[in-house]
Every structure is written in C-alpha cells, then in structure tokens.
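Participant: Have a look at this fold, sequence not included:
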C-alpha cells in the first residue's frame, strides 16, 4: 500500500531542486519587470471585472519563488536563504503595491467590481486552498517530470489579485479593502510556505548546517505559532460568512412565503447583515403596508429563525399615482363636461409611464442617489428594418452597484409594464 503514496518515487536530485529554488528567489532584472507587468495586467482585470485577464496575470506572476524559497529555508535550516527569500518577498510586495496603487489612482473607473470584492474577506477556505495548492506546487517542483500542476497552483493560490486589491484600497483610501486583501495575501504566503516546509521535512532534505534538537524545536514552534495566528481570524471570518449566508437564505424563504406567495410583487430588496439590529429594506409594486402589518411581519421573523432584525417597507410610489388619479377624477366628475374631461385626463395620466418628472420622483424613493432620468421609445435602424426599443438613461451622484442597477431596471419594466428596457448611464 505504501508504494502508492511514496513521494520518493520520481523525485529529482535534491541538490538540483535546491539550486532551482535559489535561482527563482531574486527579484532583479527580468523577474522584476515580469512582476510589474503581471501586476498591471491583474489590476486591469480587477478594474474591468475580467476573470480571464486575472487568470492570465496569475500564470505569469513570479511571486511563488521567494515564498517557496522561505519554506525550503525553514525545512533545511538555511537561515541565509531564509533572509534572502523574505527580503525579496518584501521587495516584490512593495513593488506590487506601488504599481497597482498608481494604476488605480490614474484609472477613471474607481467602482469596486465583484472580482475585486471577492478578495477583501478571507476565511478558512482560503487557508485550505493556499495549503493544498502549495502542497501540490512543492511536490511538482521536487519531481523529475514537473507535469501540469504548476499553472493550476498559480491560479488556485492566487497571490496576485489580493495584492492588487490592496493597492486599490490604498489608491481609494479604503482601509477595509486594503487590510482585508493584505490579510488574504498573507494567508496565501504563509500557508504555501508551511506546506513547502512540511514536504521538505517529509522528503528528508538534509540541513545545510548541523542543527541541534533545541534549534529544530524552536523553528517548529515558530511555524506553529504563525499558523495559529493566521488560523484564528480565518476561522472567525469563515464562521461570519456562514452566519451571513444562513441569514440571507432565511430572509429569502421568509419573503417568498410571507410576501411573494401572497400575490405581492417585490421590486426592491436590500439586506443589511452587518448593522445592529440587522435590517431588511423592501419596496412593493402596488401594496402599501400599514404600521400594524409591518409590526406583524417583524413578529413573524422569529418563526423563520431570523432574530435581531427589523423590516422597513418603503412607500409604494405607484399607489400615490393611483390615489392622485382617483382624486382628480372625482374632482372632474363635478363639472358639466365630466365625460369629456375624464377621457382627456385618463389619456394624460396614461402618458405618465413616460412622464420623466414623475419617474424621477418615484425613482428617488427607492434609489436616492439618482438625480436625472429619461425614458423614451426609439426606432433603431437594424438591417433593412426599424426596431422599436425603450431606452432608459440615468445619472446618479454615486454609481449604482450592479445589483442596484438590475433592481432599478426591473422596477422600470414593471412600472411601465414593458418587457425590455436598455439602460445607459
């Protein structure tokens, strides 16, 4: 059975492996240029939210070199190699932060995209990915036949994107992004190094100098302490992530059963998990809840395991329009020309679906950042025919997130009772 798990089979000469590790540590000349180019590419990928571009940057990044070097140095007690590896890792880190910060300072697009946001909240899963990714990488390095794992390891361990995200945090003054991304980068560095240390010890690489048991024990204790210091906050973040996902699932179940299944159309939803108490903001197409009904909904939250949470329901703008219409029709009915004016009034009110002034007032109830809006039907020449399209153009004080823009588009479609709307900023 042991022959199936024997790592010594196919192992490259240890001196050749160490020489290869030492040659990949330095960040001078071409290595530094390659690193800066990779940082620039990764920053563009994060900026335009392109997964393919980010993967490309990870594949060409030489950041793994000094991290693996530090792991080997600890495993063979070569403290000169350890100092050199850590020095070059520091140089690479500072250079990467500078290049990415300069890029994001100069970039006209400052909005945080999903690829960037994904690198700001590390957890225990990132620890596992870094550890097992590093394990595969080191095993591949020690083989005569390197095989295919190296590119996969570069993608899985993802050193470059969090470092560029930290640069984004510096450029925009967002310290939460900076420290979150830097912590993820630290996790990757530390656990790639630890997995390297474990494989080096397992394959019994000889120490450079004679090391007594006391010194060996001291190095092992340092590795253990660093691992625990990284693991504790990672486990906490993972638990927080689990609690947030559990909360959002419960909220979705509650809304489905208590609102959607009762025939009401939900046009806006915002769930705030980090506030105290937690908050659920809602808006419905045509239903306005009284305060008693809102209180009843808040009481029902406990039935779904949702605690310390308040529901806020925004007033339905479309209901205001209906009430206005009823009031105006009642007023017109008092005159001698009732029938004619009712017809004219209803025709005028029916145009309100394209009344941009009214739409702006209603939009600002749900999306306060919006300060200008126009909706119109347009004929577009397409081939030999004309295609009718509804165009929505809006301006906002601060850009809407992708989620908010999608909700805004859905609200417009339901408000105007049309299927397809093209949105332009």
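Facilitator: Perfect, thanks for sending it. Keep in mind the model is a prediction, meaning the values are calculated, not measured.
Participant: From now on I want contacts and neighbour counts done on CA atoms only, so please keep to that.
Facilitator: Fine.
Participant: what's the closest non-adjacent residue to residue 379?
Facilitator: Leaving aside its sequence neighbours, residue 379 sits nearest to residue 388 (CA to CA, 6 or more residues apart in numbering; 4.5 Å).
Participant: Take this one as well and set it beside the first:
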C-alpha cells in the first residue's frame, strides 16, 4: 500500500520554489513580445470564431499568454507577495481590456455577423465550466512547479479556454448583443477566478515560502475575501448548470414520448418542436383528420413519461397550411409531404419488385420440375457482374437435384433458362 501511495508524491519532481516564482513572475508582464503575441492570439481567436473553425480557435488558445497574470494572482495571494499581486492584477486588467477592444474592433468591421456555433458555445457557462477551470488550474500550477512539465501547459490552455470567451464578449459588444457579452464575459471570469484559486490552493499545499509572513488576522481576512469572490462567481454557474440538466432531461423524455406514443394510423409526423423553456411539445401531422378523443388519449400518456406539466399541441398538417401566413413554414411542410410521398413510392416499387421476382422464381421452378422431377429446390436471383473492364447485369441460379444431373441435361437446362429469361448472361450452379 505504501508503494502505491509513494507514486502520488511530488517531492522527487518538485522544481526549486525560487525558479517557479520567477517563471510565473516573468509570465505576468504584458509588454514587448508578450503583448504582441496577445494581440495576434486575439485576432486568430476572433477569426476562428467568425468562420466557425474549431482548429483555428484551438490554435489561438495555444499561443495565448493570458494564463500568466491569472496564475500570478493566485501565487501572489498564496505567498503574500503584494508586489506580484498588484503587478498581476494590473496586467490582467490590461490584457482583458486589450482583448475586448481588439476583438470588438475586428467584429465591428467583419462582414460576417452571424453567431456561429463556436460563439454560441461560449455564451452559457455552467458549473461544468467551473470544474474544468479549477481542475485545469490544478494541472497548470502542478506542471509549472514540476521539473517534468511535458505537454501539460498547452493542454491546460486548450481546456480552460481563456481567449475564446474574451473574444466572444467582444463580438457581443460589436453587435450590441448584450446577452452574448454578459454570458461570455462571465465564462472568462469563471476561468480567471478558479484558475487563480487552484494556483493558490496548490501553492499553499506545496508549501511555497511566504514573501512576507502574514499575521493570523490578515490571513483570515485574505481567505475571507477569496471565498466571497469564489462563492459569488460560483452561484450563477450552479443555477445555469441545473437549468441545462433539466432541459436535457425534458428533451430526452419528450423525444421518448413522441417516438413511442405519438403514432396515429393513416398519419405521418411532418414536424416536431420541443421547447424545454416553455415546456411545450408541438407536433404537426399530415394525413387524415385526427379525432379529439385520440389526442386526449395521447395527452393522458404524458404522465407515463413524467411530462404532466407539459403542454402538448397537435396541429393537422393541411389545415395548418391553410391557416398559416408564413411562406417558409408552408414550403417546409410541402417539402416534407413531398419527401414522404417519394419515400412511400420508392418503398412500394421495391415491394413490387420483390413480389415479381418471387412470382417469377416460383413459376420457373414449377416448369423445371415438370421437365426434371428429381429437382429438389431452385434459386434464381438477378445480380451484377463486375471486373476491371466491364459491368453488366446477369442472372445467378442454384439448382439442387435428388439424383446426379449429367452434362447434357445441365446444358439443356441452361439453354432453356436463357430463353425463358430472355438473356445470354446466366450462371448456373448444380448440387446433387
């Protein structure tokens, strides 16, 4: 057991505290190279969000130097280094301002103003983002404090994703979509607070030396301020996380209900709309008129799926088309009906083809049986012969007989079958 626990100890790989503090201190500054890298990362992230390219956004995360001042904030609080704390705080605010201004200017002049999925993904932070930021921060400070850094730092930069939410906030400002700005900037604050918190906790656990040893009152005051900030940041994310879980549960139950229960004879479902926010399911059908009694029976089944508070609306496709003034909706329903009709016709043609093939095989079997009574069973199937030079339609036949069929009879059967099927391309296999 002790050998297993020894694997988790960090003492052998621990970097010199002085070198770690110096490394984080150097990463805090935003001037010269660091500042230009920040500006370029902002442009790359904004472009990636604008053209909806995850690869470009990930590239911006990898080169972004925003992690530096955030880890500086956590370490400054952990070792009671007010100089580092002030320096990190100033550079953090400066970097955030540069990021907002640069991304806002980019999106203000960009001809593409649509909110792509890469943008929307950064506008609704939840408790899960808190966990990602905190665990990512733990990995980041542990890697920085270790001699074996490996590829942890790039991975942390991707996981915690500081740059994309900041640029998304710039998009919200440029397009005056305040809900996007608030959601994205809140995600940026979540990442900031919990990466800094992870750095603070890890530095204390690793027993980084205090620069100025605080007295008990000062230490308690700092801890109180930190936890107030953490709780204030945490509470909204818990609410949003709970809201997302409830929406997912509603959508899952609603889809199960529709798939299992919402089937009416002589009708097909043209459109399904599930709205978790208003707890509403709207189903639009095409076909015969659905009776009120059938709709009431369907509504009664909502309880079975714990959807008793759900408002179920049934719309009759053709009457809905007549009442609707929305051309796009009419076109959507018309196309859906057309697609269903084509599908039904194709399936009907396939069934006809299968039925015809079955009838033909049965008839030929009877005719062969009359000529050769020893035949036990017969298989006939159209197929395609393919090789490097040709591709052509052929027939394949398999015939089984109780007694051995001589070569003359085989040849006669094959020639007869060619005439019967009006083809020269046939492969016959014989079994005795």
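Facilitator: Done, it's in. Remember, predicted model here, so these are calculated numbers, not experimental data.
Participant: now what about the TM-score between them?
Facilitator: Comparison of the two superposed chains (TM-score structural alignment, normalised by the length of structure 1) gives a TM-score of 0.74, and 341 aligned residues with a CA RMSD of 2.7 Å.
Participant: on that earlier part again, tell me if I am right that the residue nearest to residue 379 of structure 1 is in a strand.
Facilitator: Yes. Assessed by DSSP: H, G, I helix; E, B strand; the rest coil, residue 388 of structure 1 belongs to a strand.
Participant: Tell me who's in contact with it.
Facilitator: 377-380 (CA atoms under 8 Å, 6 or more residues apart in numbering).
Participant: And it? What does it align with in structure 2?
Facilitator: By TM-score structural alignment, residue 388 of structure 1 lines up with nothing in structure 2.
Participant: cool, residue 107 of structure 1 as well?
Facilitator: Match for residue 107 of structure 1 (TM-score structural alignment): residue 110.
Participant: Residue 198 of structure 1 now?
Facilitator: Under TM-score structural alignment, residue 198 of structure 1 pairs with residue 201 in structure 2.
Participant: Now do the buried residues in the helix or strand harbouring residue 324 of structure 1.
Facilitator: If you go by DSSP states H and E, residue 324 of structure 1 is part of helix 317-332. For helix 317-332 of structure 1, the neighbour count (16 or more other CA atoms under 10 Å) marks 317-318, 325, 329, 332 as buried.
Participant: With distance to residue 161 of structure 1 added, can I get those residues in JSON lines?
Facilitator: Below are the buried residues of helix 317-332 of structure 1 laid out as JSON lines (distance: CA to CA, whole Å):
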{"residue": "317", "distance to residue 161 of structure 1": "43"}
{"residue": "318", "distance to residue 161 of structure 1": "44"}
{"residue": "325", "distance to residue 161 of structure 1": "54"}
{"residue": "329", "distance to residue 161 of structure 1": "61"}
{"residue": "332", "distance to residue 161 of structure 1": "65"}
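Participant: ok, those residues vs residue 98 of structure 1, which is closest?
Facilitator: Distance to residue 98 of structure 1 across those (CA to CA) is lowest for residue 317, with 48.3 Å.
Participant: Please report how far the closest one lies from residue 365 of structure 1.
Facilitator: 8 Å (CA to CA, to the nearest Å).
Participant: Give me the contact list for stretch 305-320 of structure 2.
Facilitator: Looking at what lies outside stretch 305-320 of structure 2 - CA under 8 Å, 6+ apart - the contacts are 250, 253-254, 256-257, 270, 279-287, 289-290, 295, 299, 302, 333.
Participant: An error on my part: the question was meant for stretch 203-220 of structure 1.
Facilitator: By CA under 8 Å, 6+ apart, stretch 203-220 of structure 1 touches 7-8, 14, 74-78.
Participant: before we move on, what about stretch 289-302 of structure 1?
Facilitator: Here stretch 289-302 of structure 1 makes contact (CA under 8 Å, 6+ apart) with 254, 258, 307, 309-313.
Participant: Check stretch 366-380 of structure 2 too.
Facilitator: With contact meaning CA under 8 Å, 6+ apart, stretch 366-380 of structure 2 is reached by 361, 365, 395-403.
Participant: What of stretch 155-167 of structure 2?
Facilitator: 41-42, 45-46, 49, 57-58, 60-62, 64, 66-67, 96, 99-100, 103-104, 122-123, 132-133, 136-137, 139-140, 184-185, 187-188, 191-192.
Participant: just stretch 184-196 of structure 1 next, same as before
Facilitator: Outside stretch 184-196 of structure 1, the residues touching it (CA under 8 Å, 6+ apart) are 67-68, 70-72, 75, 119-122, 126-127, 130-135, 138, 157-159, 162-163, 223, 226-227, 230.
Participant: at 6 Å what do you get?
Facilitator: 67-68, 71, 122, 130-131, 134-135, 138, 159, 162 (CA atoms under 6 Å, 6 or more residues apart in numbering).
Participant: How is the match of residue 198 of structure 1 assigned, secondary-structure-wise?
Facilitator: Applying three-state DSSP: residue 201 of structure 2 is helix.
Participant: Give me the nearest residue to it, chain neighbours excluded.
Facilitator: Using CA to CA, 6+ apart, the nearest residue to residue 201 of structure 2 is residue 78, at 7.3 Å.
Participant: quick check: stretch 89-99 of structure 2 aligns to which part of structure 1?
Facilitator: With TM-score structural alignment as the criterion, stretch 89-99 of structure 2 aligns to 86-96.
Participant: ok so, going back, list the ones among the contacts of stretch 305-320 of structure 2 that fall in helices.
Facilitator: The members of the contacts of stretch 305-320 of structure 2 that map onto helices under DSSP state H are 250, 253-254, 256-257, 295, 299, 333.
Participant: Whichever of those residues end up buried, select them in PyMOL.
Facilitator: Listed next is the PyMOL selection for buried residues among these, using 16+ other CA under 10 Å:
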select buried, resi 250+253+254+257+299+333
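Participant: closest to residue 339 of structure 2 among the ones in helices among the contacts of stretch 305-320 of structure 2?
Facilitator: residue 333 (9.8 Å).
Participant: sec struct for residue 211 of structure 1, please.
Facilitator: Under three-state DSSP, residue 211 of structure 1 comes out as coil.
Participant: Can you find the partner of it in structure 2?
Facilitator: In structure 2, residue 211 of structure 1 lands on residue 214 (TM-score structural alignment).
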